[in-house]
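1. structure here, sequence nowhere to be found:
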């Protein structure tokens, strides 16, 4: 397989920042650098890869808090999320205050992503799905060749993302999961924003919020 990954838990929320890289080129992307940049840089060094970009699923502080600093220090472009999350980026200082994080710098992505777009990591291509509900501009990255999805805080092993934040919506989130993610296939493995990995098939069978058997 020519796309590899390493999950790096960061911030007090143990957010699953992910290092994705193309084995042919050794070029890598950091998905959701929420903080603890020393841990992220150590992983990059350990894997011997070269960072080429930052990818964001959404702009909550535990996912996006380290973005500006990492982009500036490493000279990296930022791709994602969808522009509907811009208000969360503009509100990073407020988010920091709310959760007791150091206030990060506000940034503007080099590229806002839309449903149906693609992003590249080295020679590998990932599909972009706009999956609102947890936040209005949330996106998922799907690598079809290896059946791997990076789903941020849309879906978890046994749970779903919160919808009680501004512009969150429960019904929209359920629709995103059932209509956008599950059709990708039961055998798709996914990395979520917190906690262990799972498959869409496992969640369809057992997740109390979105399984085929829920009441």
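-> Cool, got the structure. Since we're looking at a predicted model, the values are computed, not measured.

2. make it CA atoms for all contacts and neighbour counts henceforth
-> Will do.

3. now do the helices in the protein.
-> Ranges of helices within the chain are 37-47, 61-64, 67-74, 86-90, 92-99, 170-175, 200-206, based on DSSP state H.

4. in a markdown table, list those helices along with mean neighbour count.
-> Below are those laid out as a markdown table (neighbours: other Cα atoms under 10 Å):
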| stretch | mean neighbour count |
| --- | --- |
| helix 37-47 | 15 |
| helix 61-64 | 26 |
| helix 67-74 | 17 |
| helix 86-90 | 18 |
| helix 92-99 | 16 |
| helix 170-175 | 17 |
| helix 200-206 | 19 |
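
5. want to throw these into JSON lines with distance to residue 6?
-> Formatted as JSON lines, these follow (distance: least, Cα to Cα, whole Å):
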{"stretch": "helix 37-47", "distance to residue 6": "8"}
{"stretch": "helix 61-64", "distance to residue 6": "16"}
{"stretch": "helix 67-74", "distance to residue 6": "18"}
{"stretch": "helix 86-90", "distance to residue 6": "25"}
{"stretch": "helix 92-99", "distance to residue 6": "26"}
{"stretch": "helix 170-175", "distance to residue 6": "27"}
{"stretch": "helix 200-206", "distance to residue 6": "20"}
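
6. how much space between residue 24 and residue 149?
-> Here the criterion is Cα to Cα, to the nearest Å. By it, residue 24 lies 20 Å from residue 149.

7. cool, residue 109 as well?
-> Counting by Cα to Cα, the gap from residue 109 to residue 149 is 21 Å.

8. got it, and residue 4?
-> Residue 4 sits 12 Å away from residue 149, taking Cα to Cα as the criterion.

9. more neighbours: these two, which one.
-> residue 149 (23 against 14; other Cα atoms under 10 Å).

10. distance check, the more buried one against residue 174.
-> Where residue 174 is concerned, residue 149 sits at a distance of 17 Å (Cα to Cα).

11. kindly report the same for residue 132.
-> Taking Cα to Cα as the measure, residue 132 falls 9 Å from residue 174.

12. ok, now residue 110?
-> As defined by Cα to Cα, residue 110 lies at a distance of 30 Å from residue 174.

13. ditto for residue 205
-> In this structure, residue 205 and residue 174 are separated by 15 Å, where distance is defined by Cα to Cα.

14. comparison target below:
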């Protein structure tokens, strides 16, 4: 079965999530934005074998430590969509602007697009391209546990900002309606910041997408 554990990191309290196959303990880390010692301590405590880095998008609080982690442990970086390359290229500048440790730019080992899959052990997750917060944002859906890891597309009670470079509010709402809602009202999700929720609750009460 697929298991997951979330670790809030960086001054932005971004949700970095470990996902793993509990039969093999093979693991991936989603959005290692920073504080690598905390992330690696959790990996060790859980007895996991960290094998991959998955990125939903390339803002500094989600991708800031990806290059360093990949280099130090020789791990592949998978995702996001290639439309976020401009943000990856700007990671050193982003880190300076926001007061983060100097981040490395990189080229992902593998880009992701709509309909792709990622796999850890025997567990397969489905990729959806969900632009709006950034043009290359993706989410990871695990139908076997009815859970999605949605980065900064949707939050409990809110939605992702679209005032960053190449953000698009209409595109974000379209991504939520056409890429997230079809996954099912009973799907729970881990957002990029804040607590987990489920799509039924957000459709009923989130003021930004209520009734969509």
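-> Sure thing, it's come through. Predicted, not measured: the structure shown is a model, and the values here were computed from it.

15. now the TM-score, please.
-> Scored by TM-score structural alignment, normalised by the length of the second structure, the superposition of the two chains gives a TM-score of 0.99; 212 aligned residues with a Cα RMSD of 0.7 Å.

16. just to revisit the earlier point, of all the helices of the first structure, which lies closest to residue 13 of the first structure?
-> Taking Cα to Cα, helix 61-64 is the member of the helices of the first structure nearest to residue 13 of the first structure, at 6.8 Å.

17. circling back: can you say which of the helices of the first structure is nearest to residue 54 of the first structure?
-> Among the helices of the first structure, helix 67-74 comes nearest to residue 54 of the first structure, with 7.3 Å by Cα to Cα.

18. so how much does that closest one differ from the second structure once superposed?
-> For helix 67-74 of the first structure, the mean distance from the matching residues in the second structure following superposition reads 0.8 Å, by mean Cα distance after the TM-score superposition for the first structure.

19. contacting residues for the most centrally placed residue in the second structure?
-> The geometric centre of the second structure, computed from its C-alpha atoms, lies nearest to residue 56 (Cα atoms, centre = their mean), at 3.5 Å. Under the criterion of Cα atoms under 8 Å, 6 or more residues apart in numbering, the contact list for residue 56 of the second structure reads 30, 31, 62, 79, 80, 137, 138, 139, 140, 150, 151.

20. what's the farthest-apart pair in those residues?
-> The widest separation within those, taken as Cα to Cα, falls between 62 and 140 and amounts to 14.4 Å.

21. was I right to think residue 81 of the first structure contacts residue 137?
-> Yes - between residue 81 of the first structure and residue 137 there is a contact at 6.1 Å, judged by Cα atoms under 8 Å.

22. what sits in contact with each of these two?
-> With Cα under 8 Å, 6+ apart as the test, residue 81 of the first structure and residue 137 both reach residue 58.

23. figure out how far stretch 171-190 of the second structure is from the centre of its chain.
-> Here stretch 171-190 of the second structure is found 14 Å from its chain centre; the criterion is Cα atoms, centre = their mean, to the nearest Å.

24. with stretch 101-119 of the first structure instead?
-> The chain centre lies 11 Å from the centre of stretch 101-119 of the first structure; the measure is Cα atoms, centre = their mean.

25. what's around the aligned partner of residue 34 of the first structure in the second structure, how many residues?
-> Aligning on TM-score structural alignment places residue 34 of the first structure opposite residue 33 in the second structure. Neighbourhood size, residue 33 of the second structure [other Cα under 10 Å]: 27.

26. can you check residue 80 of the second structure too?
-> Using other Cα under 10 Å, residue 80 of the second structure has 27 other residues around it.

27. need the nearest residue in space to residue 33 of the second structure, chain neighbours excluded.
-> For residue 33 of the second structure, the nearest residue in space outside its immediate sequence neighbours is residue 62; the separation is 4.0 Å by Cα to Cα, 6 or more residues apart in numbering.

28. counterpart of the one you found in the first structure?
-> Under TM-score structural alignment, residue 62 of the second structure pairs with residue 63 in the first structure.

29. surely that match and residue 56 touch.
-> Yes - with contact defined as Cα under 8 Å, residue 63 of the first structure and residue 56 form a contacting pair (7.5 Å).

30. would you confirm that residue 118 of the first structure contacts residue 139?
-> No - checked against Cα under 8 Å, the pair residue 118 of the first structure and residue 139 is beyond contact range at 11.3 Å.

31. what do the two both touch?
-> Common neighbours of residue 118 of the first structure and residue 139 are listed as residue 128 (criterion: Cα under 8 Å, 6+ apart).

32. compare those two and say which one has the larger neighbour count.
-> Neighbour count, other Cα under 10 Å: between residue 118 of the first structure and residue 139, residue 139 has more, with 29 against 15.

33. which residues sit in contact with that one?
-> Residue 139 of the first structure sits next to 56-58, 80-82, 113, 115, 128-132, 151-152 when contact means Cα under 8 Å, 6+ apart.

34. tally of neighbours for residue 150 of the second structure?
-> A count of nearby residues for residue 150 of the second structure, using other Cα under 10 Å, gives 23.

35. check whether it really touches residue 140, as I assumed.
-> Yes - at 6.5 Å, residue 150 of the second structure counts as touching residue 140 under the criterion of Cα under 8 Å.
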